[in-house]
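> okay, here's the prediction I keep looking at, along with the sequence it came from:
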Amino acid sequence: MFLPANQISMLVDRGNDFGTQNQEILDSYGPDIWIFRNQADRGTTRALNLYRGEVRGFEYLTPRIRITPKEFSPSNRARYLHFICSPKRAQEIMSEVDEIAGWTPITIFEPIPDRCVPSELPALKAVLPKIAILSPNANEACSLLSLVPADGKEPSKQLIEKAASIFYGFGSDSQSNVKVVIRSGELGVYIKDSPDDGLWIDAYWGAYDSGKVVDVTGAGNAFLGGLAAGLSLCDDDVRKAAEYATISASFTIEKHGLPVLKEGLWNGERAEDRLHAFASRAHR
């Protein structure tokens, strides 16, 4: 939402059932973004999100197709690399990146929801030296660390801060400079990027705007895409970048399906205008 199409790349598996409507929606964002792998002999990969309150379930409905770093041509090897997978798979991805001469991307790792379990914690610790930014959501962070909310409901700010400090400590133990960004729904986002303190950034649509939140599917992806854009525009300042990320997520959750881009407006509004209004509100 903040960068031109020719500065962004996403590899998409396009099955034989992809359909013209899906194609038109993606093309409306700018055809330069998309790198399609056509799968004429099978359908498009599909998955199901299940929501029970704030707890999300996720399962694939079709076999997934693995994407590897080597499938990006030299012209598409980005400075910022956002990927979603298990911690074990993240180790493999970073090993593959290391084998590509001259490519040292700033990595944003989002653990896939169904692998945010304590048994994946050793693999996560092992890959942290290669990761610039670790970003689970609040429930995923607590699940990885076996932290249980006192009321048995949603993680509190205090519990989220504890989780972030533990993850940050893992990085310190491994001589990593990993920054921790925990996405926390209506509470906003908590950033732990130094030993001394952390920072909460409010959600754009908070509890008092609950009627504006229509569908949270894709909010985490949009947030971290916005974070990468913000990093590129703010000299890698993760705190400033998180404001861009918050705005990206805000457009995504206010309607079903993907946000609509038309004549430079996202859902009828300029992303930059919303960013400036949010920044002014946050700094008052």
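Sure, I can see it. Everything quoted here is computed from the prediction, not taken from an experiment.
> going by C-alpha atoms from here, please, whenever you check contacts or count neighbours.
Will do.
> and the residue of the chain most remote from its centre, which of the three is it?
Distance from the centre of the chain peaks at D41, with 30.2 Å (Cα atoms, centre = their mean). Look at D41: counting by DSSP: H, G, I helix; E, B strand; the rest coil, its state is coil.
> and the strands in this protein?
Listed in chain order, the strands of the chain (DSSP state E) span 10-15, 34-39, 47-52, 55-60, 80-85, 106-111, 133-134, 179-183, 189-192, 198-201, 261-262, 265-266.
> possible to save the ones you listed as a markdown table with mean neighbour count and distance to F2?
Shown next, in a markdown table, are the strands of the chain (neighbours: other Cα atoms under 10 Å; distance: least, Cα to Cα, whole Å):
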| stretch | mean neighbour count | distance to F2 |
| --- | --- | --- |
| strand 10-15 | 16 | 16 |
| strand 34-39 | 15 | 17 |
| strand 47-52 | 11 | 27 |
| strand 55-60 | 12 | 28 |
| strand 80-85 | 17 | 14 |
| strand 106-111 | 22 | 18 |
| strand 133-134 | 22 | 20 |
| strand 179-183 | 26 | 20 |
| strand 189-192 | 24 | 20 |
| strand 198-201 | 16 | 19 |
| strand 261-262 | 14 | 12 |
| strand 265-266 | 15 | 11 |
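> this is the other structure I want to compare:
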Amino acid sequence: MDISFTSFGLVVLDETRFPNRKPLTNVLGGSGAYATLGARLFLPSPLSRSLAWPIHVGNDFPDAIAEHLQTWDTNLALDKEPERPSTRGLLEYQDTTFGPKNFKYTTPVLAVQESKLQGSALLTSKVYHYLATPQDMKTHVLNILAIREKEGILDRPLIIWEPAPLSCKPENLEACLETAALVDMFSPNHLELAAFFGQSPASDTSEIERLGEKLLASGVGPEGKGTVVIRAGENGCFVRSRTTSQWLPPFYKADIGEEQPAKVVDPTGAGNAFLGGYAIGYLQRKGDILEAACYGSVAASFALEQVGMPEKSNEGGEELWNGESVVRRLREYRARQEL
């Protein structure tokens, strides 16, 4: 089976702390886990085996989580370090609304290296997803394309880049713009976008649009044919290319008087899931970036309904996530946008 999607994002075991509540430990997270979730939602088994999932973990990675991931029926490649701990993070919420939070890694990061892919099916993937600094991302793109060429794989994959949050600073803007020219889809969130330009987070959509235009004008993708997607939380996402400029709302919108929609439990990972969903939408809808963003918005909705990952089940031969049909939710969302 051809490989459709591969994420080089991290798989992280989080400890999640809230005020006046017992912390949660070994919560599966990380950009790689959530991006793979977003893609997996739209690839029911056996299509799920077209998802390549390289994971680099340590000697303390829980067997129960490894066994749970096997139930997703993906092309899982678990690389275990016998002498090192897994990548772990501490996620601390400042209040009980899942709003303001702080995150830090508590162990050294175990990343997946492209060099390990030589001779593997992962090299044929149609899409690659990364979360990286501008400097590292440039190296990643050049590496993956060179390794593929060496193996005789000459068609270009879709390369999706979300910037590492701590690298989003004005002093990295020039490097960011240089690297954005090498990828096919660049997707900061609205906070990261503002931080690159040295501004406080934009509260109105027009400012997000203005900064998105600046990114596009600098040239995104080979020959400037790439796409910028700004993920903007409760405002949804702004999709911008040479031929498209459109906002799409989030799947869940707050009712009047509500701080946040009742179904929204924890937004952690929703942006990563968006990108995995976007990737599969892009493939299934033959490069239509608005359709792809619809898939992304629906994928994000499943990520934020709980702490950690949604639950997969099967009913009448159809896969359900949190008891819901992904296809039905996508149909409902697309109908709202009249697409």
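Received, thanks. Just so you know, these numbers come straight off a predicted model, no measurement behind them.
> TSV for the strands of the first structure, including distance to I253 of the first structure?
Formatted as TSV, the strands of the first structure follow (distance: least, Cα to Cα, whole Å):
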stretch	distance to I253 of the first structure
strand 10-15	21
strand 34-39	22
strand 47-52	14
strand 55-60	15
strand 80-85	19
strand 106-111	18
strand 133-134	22
strand 179-183	14
strand 189-192	15
strand 198-201	17
strand 261-262	15
strand 265-266	12
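> which one in the second structure is aligned with the residue farthest from the centre of the first structure?
The alignment partner of D41 of the first structure in the second structure, by TM-score structural alignment, is E83.
> pretty sure that match contacts G58?
Yes: counting by Cα atoms under 8 Å, E83 of the second structure does reach G58; the two are 7.3 Å apart.
> can you tell me the closest non-neighbouring residue to the residue farthest from the centre of the first structure?
N16 (6.9 Å; Cα to Cα, 6 or more residues apart in numbering).
> and if you look at V220 of the second structure?
A181 is the one closest to V220 of the second structure (Cα to Cα, 6+ apart), at 4.2 Å.
> for R42 of the first structure, see how far away the equivalent of that neighbour over in the first structure is.
Counting by TM-score structural alignment, A181 of the second structure lines up with P129 in the first structure. For P129 of the first structure, the distance to R42 of the first structure (Cα to Cα, to the nearest Å) stands at 37 Å.
> who's more crowded, these two?
P129 (17 against 12; other Cα atoms under 10 Å).
> now do the contacts for the more buried one.
G171, S174, Q175, S176, N177, V178 (Cα atoms under 8 Å, 6 or more residues apart in numbering).
> show me which of those are buried.
Buried by 16 or more other Cα atoms under 10 Å: G171, S176, N177, V178, out of the contacts of P129 of the first structure.
> columns distance to G53 of the first structure on top of these, output as JSON lines?
Listed next are those as JSON lines, based on distance: Cα to Cα, whole Å:
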{"residue": "G171", "distance to G53 of the first structure": "32"}
{"residue": "S176", "distance to G53 of the first structure": "35"}
{"residue": "N177", "distance to G53 of the first structure": "34"}
{"residue": "V178", "distance to G53 of the first structure": "30"}
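> closest one to A5 of the first structure out of the residues you listed, please.
V178 (28.3 Å; Cα to Cα).
> stretch 264-272 of the second structure maps to which residues in the first structure?
Under TM-score structural alignment, the match for stretch 264-272 of the second structure is residues 213-221.
> and what of stretch 105-116 of the second structure?
So stretch 105-116 of the second structure sits over residues 60-71 in the first structure, by TM-score structural alignment.
> buried ones in that stretch, by neighbour count?
Buried-residue list, stretch 60-71 of the first structure, by 16+ other Cα under 10 Å: P69.
> contacts for it?
By Cα under 8 Å, 6+ apart, stretch 60-71 of the first structure touches D13, T45, R46, A47, L48, I93, E96, V97, I100.
> how far away from the center of its chain is it?
Taking Cα atoms, centre = their mean, to the nearest Å, one finds the center of stretch 60-71 of the first structure at 17 Å from the center of the full chain.
> repeat for stretch 246-257 of the second structure
For stretch 246-257 of the second structure, the distance to the chain centre is 20 Å (Cα atoms, centre = their mean).
> and what of stretch 169-186 of the second structure?
18 Å.
> with stretch 111-120 of the first structure instead?
Worked out by Cα atoms, centre = their mean, stretch 111-120 of the first structure lies 15 Å from the chain centre.
> over to stretch 56-66 of the second structure?
Counting by Cα atoms, centre = their mean, stretch 56-66 of the second structure comes out at 21 Å from the chain centroid.
> list the buried ones in that stretch?
Buried residues in stretch 56-66 of the second structure, defined by neighbour count with 16+ other Cα under 10 Å: H56, V57, G58, F61.
> would you check the span in the first structure matched by that stretch?
Using TM-score structural alignment, stretch 56-66 of the second structure pairs with 13-23 in the first structure.
> quick one: end-to-end length of the matching stretch, please.
Start-to-end, stretch 13-23 of the first structure (Cα to Cα) is 12 Å.
> contacts only, for the most centrally placed residue in the first structure.
What sits nearest the mean C-alpha location of the first structure, by Cα atoms, centre = their mean, is L224, with 3.3 Å. Shown in contact with L224 of the first structure (Cα under 8 Å, 6+ apart): H82, I108, A245.
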